[in-house]
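[1] here is my input, please return the structure:
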Amino acid sequence: MFKPSLIVAALGAAFSLTAVSVQAQNNDRVSVAVGHKAGAAAAVRNDVTKAGGRVLHDMSAADAMVIELPAKALAALAKNKNVDFVDAGVPRRILGGKGPRSTALTSTQTVPYGIPMVQADQVSDSAAGNRNLCIVDSGIDGTHEDLAAIPKTGENFTKSGRWDTDENSHGTHVAGTIAALNNSVGVVGVAPSGTLKLHIAKVFDAAGSASSVVIARAMLSCWQAGSNVVSMSLGGDSASPIEQRVSTLLAKKGLLLIAAAGNDGNTATSFPAGFPEVVSVAAIDANKARAGFSQVNADVELAAPGVAVQSTVPAFSQTGSSVDVGGMAVPSQSMDGSPRVSGAGALADFALGETATPGSMAGKVCLIKRGNISFAQKVVNCQASGGAGAVIFNNTAGELFGTLGETMTAIPSVGITQADGEALLAGKLGEATSVAVFGLPDLYASYNGTSMATPHASAVAALVWSLHTSCSAEQIRASLAKSAMDLGAPGRDAEFGHGLVQAKAAHDRITALGCGQ
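    Modelled structure (predicted):
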């Protein structure tokens, strides 16, 4: 299926080489992915060795390798007649985050709204054992009560834990949407019988970001592990040549690749979703309306539930928070990335938190209005001014779910509603205030993102394919598109693609008309 972003992808090598050059200015040695001509691996290895480099990772299946070499040797390598591209990699990040706290489900089982919405409850997964679904994410909590019995293998591409541990919680949440067991506790997934095989390619640690080079290596491992479907709840702004090459290879090998469309709420293309071989999935809410954060572009192919999706998480991976002002509890949401600490002091107006003034907030808790700069920078400025904690209030209606990204801070930070923030600003400044962020024992959580939509679509693809194994990946892709519930403008559109992915409709269509018809 043609995608306009193919042109962008073709230019990726030039953009990546620029990134390499920037990196080379600041490092004596650099690590890059090198794509080479077919049959030229030995020659390129020899040239790398002669240049004082070494091969870190073999990617010969894709006519590529990851190497480390002196920065001064990069220019010659890029001009090597056997080299197609030199790729320093571009950032990839998880595309989901927490929503309102879910009730800790232990003694009862809940069916998340997305399961019937994609018709997973209308199709048997008794044959799902003939499919293998690869999750490229932050690992999985292999001991979780809703996931432990699922057949799974894995590989760890990080320095954090093992493939069957999850220091971020995102991968475990994705896995639950795909395959949480029908076992009387927690939630159920799209394929809840415990027969669908999972392969876990762990690429993210607690920070939730990685290079596209790592993602490409993980994608190769999916194929090598015998996976049929690859689910990638991740993305980034720029195309990567090595990621594109691996996507092309895996599609030729008969794998179905599915990725998140992106969470910036604009028309930009996210990769790898933007590659022509990859199904791009947008997010909708329980009312089938497009999530405000979901990307809108011609690459969007399918839509699936991605707002307030309940699924599995490791115990104590989620954080809660408390705010007390003059003996009055104020409802709050911990900032993602906030340290689990407490702080106390008089409540002080820190305005928009745009400027750090050492000592100005010493022994105080900063009350900050949302706007202009990132949450992370606001907290950093509060801390640099001596603040003991940061309370950021919204500039629109609703709760504030913020993130610090990869910024490290030492003080607790939370978000509160606009109404509560304005009330504190008007009548509570100077009062004794305490702020705390702490771990929660919850085994289930509500998340938002195209990250949450992607596993719905990936699992439906595996479920339908398990019942029609004679179909090719491309035919399953076509059948999912043709059977989707049309949303928005008639026909394919930039918000919903072909529409809401439907398991039973796809199964029925293939049964009646054949693969891909």
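[2] every contact and neighbour count from this point should use C-alpha atoms.
    Will do.
[3] can you count the residues close to the residue nearest to Arg492 when sequence neighbours are not counted?
    The shortest distance from Arg492 to any non-neighbouring residue, by CA to CA, 6 or more residues apart in numbering, is to His498 (4.4 Å). Residues within reach of His498, counting by other CA atoms under 10 Å, total 25.
[4] isn't His498 right up against Ser479?
    No - assessed by CA atoms under 8 Å, His498 is found out of contact with Ser479, at 10.9 Å.
[5] now do the spatially most central residue of the chain against Ala445, distance only.
    With distances taken as CA atoms, centre = their mean, Ile94 lies nearest the centre of the chain, 2.4 Å away. Counting by CA to CA, to the nearest Å, the separation of Ile94 from Ala445 is 16 Å.
[6] Ala273 contacts Gln295, doesn't it?
    No - assessed by CA under 8 Å, Ala273 is found out of contact with Gln295, at 10.8 Å.
[7] who touches both of the two?
    Residues touching both Ala273 and Gln295 (CA atoms under 8 Å, 6 or more residues apart in numbering) are Ala261.
[8] for comparison, sequence B:
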Amino acid sequence: MMQSNTGMTKMAAAVKVAVAVAAFGGVMGAASAAAPDTTRVIVAFKPGAAASMKSAVAAAKGSVKHEIFGANAMAIEVPAVALKGLQNNPNVEYVEEDVIRKPFALTSPSTGTPYATGQLVPYGIKMVQADILPDTNAANRKVCIIDSGIDQNHEDLAGNAMTGEYDAGTGWWYTDENHHGTHVAGTIAAINNSGKGVVGVNANAKLNLHIVKVFNAAGWAYSSTLTTAANKCKAAGANVISMSLGGGRSSQTEKKAFDSLAAAGVLSIAAAGNDGNTVVSYPAGYASVMMVGALDENKAWATFSQYNTKVEISAPGVQVLSTVPMNSGTEAALSVGATTYAPGVMEGSPVATATAPLADFGNGSATNAAVSGKICVIARGTVDFATKVSNCQASGGVGAVVYNNVAGTFGGTLGTTVTSIPSVTATDTEGASLMSQLGQTGTVAIKTSSYAYYDGTSMATPHVSAVAALVWSYFPTCTGAQIRSSLTKSAEDLGPVGRDTKFGYGLVRAKTAYDRIASLGCGN
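    Below is the predicted model:
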């Protein structure tokens, strides 16, 4: 997941939340790196040998960190010098590093069809055709979300059928200290409830959700804990596993688990990664897992989206509006007289409101007492955002608006600079309008919100997972492999003709996939 500051429609305003930017992953137990003189590995052993392996680990002055659910394997931490002895143990099948996994975020107001008036419809919902394929039968499908948990009491999620897991390290599944999992869940199943937030792909509270909390606020975990999570999804009866997470190295243990899940009919879907290079991330890189790349609202490849021959399908992943834990996000507002603007949040701005006359503050590179008691209107460029806002505050300014020096919206951040005045971003055209209103009284505000815009292949993945469940709900006798094949064959081809490294087979499309299966059957 990556964050993105942006503007939105006047009804939607601009929504942001401060969450650490990460590439992918998770934690089933409290994640902490192995001590310098020890190493953390996964030991796979012969059936029935668990007790003897624990004794061998203890004899090697090591400790068991995680017993992998559903597998004859455990994660252990031992002195590096003890590895050779363990590898030669007759009960051991293999020893491998327990590699780290990390987490990898535009709307229009509904007119009442098919969503209730007052709902915001993220652009991705229409782009994947969820608005023209009702989730009538979704109750026969279950999506397992492996992530940072979920705010079970969120106003836009609470009506869904949800179950989950408890873990001693990360806690209960129904809390989300990282915010990432709640955002993913909203794309999948935010409810069509008039006047409250957004809608998800499956918007009518019929889809079954199972939540496995694999990472906490720290935002990382091991392949051993991800393997346990995936096996718990299967045990809970999941049809689809959604994983907005990953890492750059493969794991035998993980691969075996996902191969087994695929053989059992479970469709596993994971993010390609956000480094904008050709590195293959895992678990998405396993043949038994569907890798998802990210697009923007114009169906263009997102430049952060990793690209390689494993990318299989694409979905919206830029400026995706979805749910975050209640009141954990921020929303920007800006008005001058009767004119209401659609500003973006300046990340790091305090929650505050200021009403005062507008004043020209140039590019904000120097203090100016003339703006004392006023809202600074500042041109982008020359100096960083923190300097602009800090200079406004030092001049006695009570609020700040930084407008773009090129066409369109933009993201701004104050970094580690602490300010006490509300600050927002504006487009170039909004800036021109503000400059024509100098001296008039305006209001700039940063308010708490329960919704946020994120960028990332983390945001593309739940679109695909939700579409898979939606289409599958109409054809429950299809296998997971057949649904996967149908999604790729019905995707909108983008980029070079046929499958390519950036788009895979193209944009996932719910109604087109439904029509294809209805016409040709599951296996074609």
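[9] which residues touch the aligned partner of Gly200 of the second structure in the first structure?
    Using TM-score structural alignment, the equivalent of Gly200 of the second structure in the first structure is Gly189. By CA under 8 Å, 6+ apart, the contact set of Gly189 of the first structure is Ile115, Gly176, Thr177, Ile178, Ala179, Ala180, Leu181, Asn182.
[10] and the residues you listed, which is closest to Ala303 of the first structure?
    Ile115 (13.5 Å; CA to CA).
[11] residue in the second structure matching the closest one?
    Using TM-score structural alignment, Ile115 of the first structure sits opposite Ile125 in the second structure.
[12] where does stretch 486-497 of the first structure end up in the second structure?
    Per the alignment by TM-score structural alignment, stretch 486-497 of the first structure matches residues 493-504 in the second structure.
[13] what's the matching stretch in contact with?
    With CA under 8 Å, 6+ apart as the test, stretch 493-504 of the second structure has contacts from 293-294, 299, 301, 305-314, 505-507.
[14] with stretch 223-231 of the first structure instead?
    With CA under 8 Å, 6+ apart as the criterion, stretch 223-231 of the first structure contacts 131-136, 199, 219, 222, 250, 254-259, 454-455, 458, 461-462, 473.
[15] select only the buried ones of the residues you listed in ChimeraX?
    Applying 16 or more other CA atoms under 10 Å to the contacts of stretch 223-231 of the first structure leaves a buried subset, and the ChimeraX line that selects it is:
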select :131,132,133,134,135,136,199,219,222,250,255,256,257,258,259,454,455,458,461,462,473
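[16] in helices, which of the contacts of stretch 223-231 of the first structure fall?
    Those of the contacts of stretch 223-231 of the first structure mapping onto helices are Met219, Cys222, Leu250, Thr454, Pro455, Ser458, Ala461, Ala462, Ala473, per DSSP state H.
[17] and the aligned residue in the second structure for the first one, what does it touch?
    Spelled out, that is Met219 of the first structure. Under the alignment (TM-score structural alignment), Met219 of the first structure pairs with Ala230 of the second structure. For Ala230 of the second structure, the contacting residues are Ile146, Ile241, Ala257, Phe258, by CA under 8 Å, 6+ apart.
[18] of those, just say which sits nearest to Gly364 of the second structure.
    Proximity of the contacts of Ala230 of the second structure to Gly364 of the second structure (CA to CA) peaks at Ile146, which lies at 44.5 Å.
[19] which non-adjacent residue is nearest the alignment partner in the first structure of the closest one?
    Aligned counterpart of Ile146 of the second structure in the first structure: Val136 (TM-score structural alignment). Nearest non-adjacent residue to Val136 of the first structure, counting by CA to CA, 6+ apart: Ala201, 4.7 Å away.
[20] make sure I have this right: that neighbour is in a strand.
    Yes - with DSSP: H, G, I helix; E, B strand; the rest coil as the criterion, Ala201 of the first structure is part of a strand.
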